[in-house]
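S.K.: After the sequence you'll find the predicted model.
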Amino acid sequence: MELNGTVALVTGANRGLGRHFAQQLLERGATKVYAAARNPDTIDLPGVVPIELDITDPESVARAAAVATDVDVLINNAGISLHQNLVTGDLDAIRRELETNFFGTLNVIRAFVPVRAILNVNSRLSWLSYVGAGGYAASKAAEWSLTNSVRLELPDTLVTGLYLSSTDTDMMAGWDIPKNDPADVVRQALDGLEADAVEVIADADTAETKAALSTEPVAVP
């Protein structure tokens, strides 16, 4: 997979990892990068093509797919975290996490295939739960399964999952903990695409969590 000369679409491209994806795709020679956001007026990156896209709205997804008919590379970056426990949290908020992180990602994939490559931005919490993040973890576990299933259904498409721990974006702004550099995470992800990798593990904490899946669940840190 060579990104030079491709046409890419990045969801949630107005900030954070999405903005870095759009910028670095241009730097790697993508001939066009659709920068998608619910409000395209928030896209401030020179050289991209802003496009309106709400991944939870099938009509919005269909409109975007009708405009961006030349996409080679699909970066599913858009997602939310609403800090909900499963037993005591707000069910509507938990549903929003699943509607966005799982069904929203699936909406976009179904609308834009066939493409040459799909990269889903996933999480260490695909394999780990924290108190206060049960809804998000469940949605990302579902997205992990989605990524693996789509890979089987689309044997002619490179389907890559990106897995990362806390990263210095707006989503993690309230957490005073060590964080990944988002530019470095995106660099690893795009290197992985160009190496035909089906999985990119962005940091040591995420690698340790995945390795711990063979242990008893209560022992997973």
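M.R.: Happy to help now that I have it.
S.K.: C-alpha only now, for contacts and for neighbours.
M.R.: Will do.
S.K.: How far off centre is the lengthiest helix in the chain?
M.R.: Longest helix in the chain by number of residues, with DSSP state H as the criterion: helix 134-153. In terms of Cα atoms, centre = their mean, to the nearest Å, the centre of helix 134-153 is found 11 Å from the chain centre.
S.K.: any chance you could map the helices in this structure?
M.R.: 16-27, 58-67, 91-98, 105-112, 134-153, 182-194, 204-211.
S.K.: Need those in CSV (columns: distance to residue 82 and mean neighbour count).
M.R.: Below are these laid out as CSV (distance: least, Cα to Cα, whole Å; neighbours: other Cα atoms under 10 Å):
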stretch, distance to residue 82, mean neighbour count
helix 16-27, 17, 23
helix 58-67, 22, 16
helix 91-98, 7, 18
helix 105-112, 17, 20
helix 134-153, 7, 20
helix 182-194, 20, 19
helix 204-211, 21, 16
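S.K.: mind putting the ones you listed in a markdown table, distance to residue 50 included?
M.R.: Converted to a markdown table, the helices of the chain look like this (distance: least, Cα to Cα, whole Å):
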| stretch | distance to residue 50 |
| --- | --- |
| helix 16-27 | 11 |
| helix 58-67 | 11 |
| helix 91-98 | 25 |
| helix 105-112 | 16 |
| helix 134-153 | 26 |
| helix 182-194 | 20 |
| helix 204-211 | 32 |
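S.K.: Which one, of these, ends up nearest to residue 83?
M.R.: Each of these was scored for nearness to residue 83 using Cα to Cα, and the closest is helix 134-153 (7.1 Å).
S.K.: Which strands and helices lie in contact with the closest one?
M.R.: In this structure, helix 134-153 makes packing contacts with helix 91-98, strand 158-163, judged by 3 or more Cα pairs under 8 Å, 6 or more residues apart in numbering; DSSP states H and E.
S.K.: Put this next to the previous one:
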Amino acid sequence: MDLKQAVVLVTGGNRGIGKALVAQAQARGVRKVYAAARDPRTVTAPGVEAVALDVTDPESVRRAAERTGDVTVLVNNAGIYVGASYVTGDLVDIRREFETNFYGPLNVTRAFVPQLLANGGGRIVNVHSALSWVALGGSYSATKAALWSASDALRLELAPRGIGVTGLHVGYVDTDMAASVDAPKISPDAVAVQVFDAIEQDRDEVLADDTSRGAKRSLTAEPGERYARVAA
């Protein structure tokens, strides 16, 4: 992909990884950047176009798609962490996490695919997690595993129509979401660089750190062995 001609929209583009993705898009010299957030007033990056978008609200998603029209790279970054227990957690919280982390990207993708097709194709980036492959995040892991599976299915469906799908897997990132975690963290900027390298090179997967690479390697082991390694 020629990034100089790309028009990029990043959901959750006002903070964390999303803010770094917006900055990296600008650094690569893309033609236009939309930073989407529930409250567009929280988008403070100069030179970008703020868009009101609540990924859990189909009407909000529809309005955002109508407002733009020129997007060629869609980055489904917006997400939340609840991490509820399947046994004792509140089902309302689990559903809210799925509405944001799984149905949200699906809502946005369905709304923007016609736009990407009208502009000659493009690329969708879905932000997964190392926890897509290791079920340690309670309900959060399930939402990201579901999104990973959906990304594979979307890739197969959309590739013949000129739209690629890239999945980002990463462990702890130095953002507000992981502020309470005492573990090695990768910077949002380092993640964003890898994402835009993958977009430019038409790659389908980004394993941004050792945690995500280890999680993928572990998939060939038996479940008991996999989780014994994690515990160790």
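M.R.: Structure's in. What do you need? On a predicted model such as this, the values are computed, not experimentally measured, just so you know.
S.K.: tilt between the longest helix of structure 1 and helix 91-98?
M.R.: The directions of helix 134-153 of structure 1 and helix 91-98 differ by 30 degrees, with axes from the mean of the first three to the mean of the last three Cα atoms, to 10 degrees as the criterion.
S.K.: so helix 134-153 of structure 1 corresponds to what in structure 2?
M.R.: Residues 138-157 of structure 2 are where helix 134-153 of structure 1 lands when matched by TM-score structural alignment.
S.K.: follow-up on the earlier one: point out the one among the helices of structure 1 that comes closest to residue 219 of structure 1.
M.R.: Nearest to residue 219 of structure 1 among these is helix 204-211; the distance by Cα to Cα comes to 10.5 Å.
S.K.: corresponding residues in structure 2 for the closest one?
M.R.: Counting by TM-score structural alignment, helix 204-211 of structure 1 corresponds to residues 210-217.
S.K.: Superposed on structure 1, what's the mean shift for that stretch?
M.R.: Mean deviation of stretch 210-217 of structure 2 from its aligned counterpart in structure 1 after superposition (mean Cα distance after the TM-score superposition for structure 1): 0.9 Å.
S.K.: And for that stretch, what's in contact with it?
M.R.: Stretch 210-217 of structure 2 is contacted by residues 129, 130, 131, 133, 134, 169, 170, 171, 207 when judged by Cα atoms under 8 Å, 6 or more residues apart in numbering.
S.K.: check contacts around the residue nearest the centre of structure 1.
M.R.: The centroid of structure 1 falls nearest to residue 121 when counting by Cα atoms, centre = their mean (2.4 Å). Under the criterion of Cα under 8 Å, 6+ apart, the contact partners of residue 121 of structure 1 comprise 75, 76, 77, 161, 162, 163.
S.K.: repeat for residue 5 of structure 2
M.R.: With contact taken as Cα under 8 Å, 6+ apart, residue 5 of structure 2 is in contact with 30, 31.
S.K.: redo that, cut-off 6 Å
M.R.: Applying Cα atoms under 6 Å, 6 or more residues apart in numbering, one finds that residue 5 of structure 2 lies in contact with residue 31.
S.K.: distance of it from residue 122 of structure 2?
M.R.: In this structure, residue 5 of structure 2 and residue 122 of structure 2 are 11 Å apart, going by Cα to Cα, to the nearest Å.
S.K.: Could you tell me how many residues sit around the residue nearest to residue 226 of structure 2 when sequence neighbours are not counted?
M.R.: Closest residue to residue 226 of structure 2 apart from its sequence neighbours, by Cα to Cα, 6 or more residues apart in numbering: residue 218 at 6.0 Å. Taking other Cα atoms under 10 Å as the criterion, the count of residues near residue 218 of structure 2 is 18.
S.K.: still on that earlier bit, which of the contacts of residue 121 of structure 1 sits closest to residue 151 of structure 1?
M.R.: Nearest to residue 151 of structure 1 among the contacts of residue 121 of structure 1, with distances taken as Cα to Cα, is residue 161, at 9.9 Å.
S.K.: Surely the closest one touches residue 118?
M.R.: No. With contacts defined as Cα atoms under 6 Å, residue 161 of structure 1 does not count as touching residue 118, sitting 8.5 Å away.
S.K.: now for the helices of structure 1, which one comes closest to residue 172 of structure 1?
M.R.: Distance to residue 172 of structure 1, taken as Cα to Cα, is lowest for helix 16-27 among these, at 10.2 Å.
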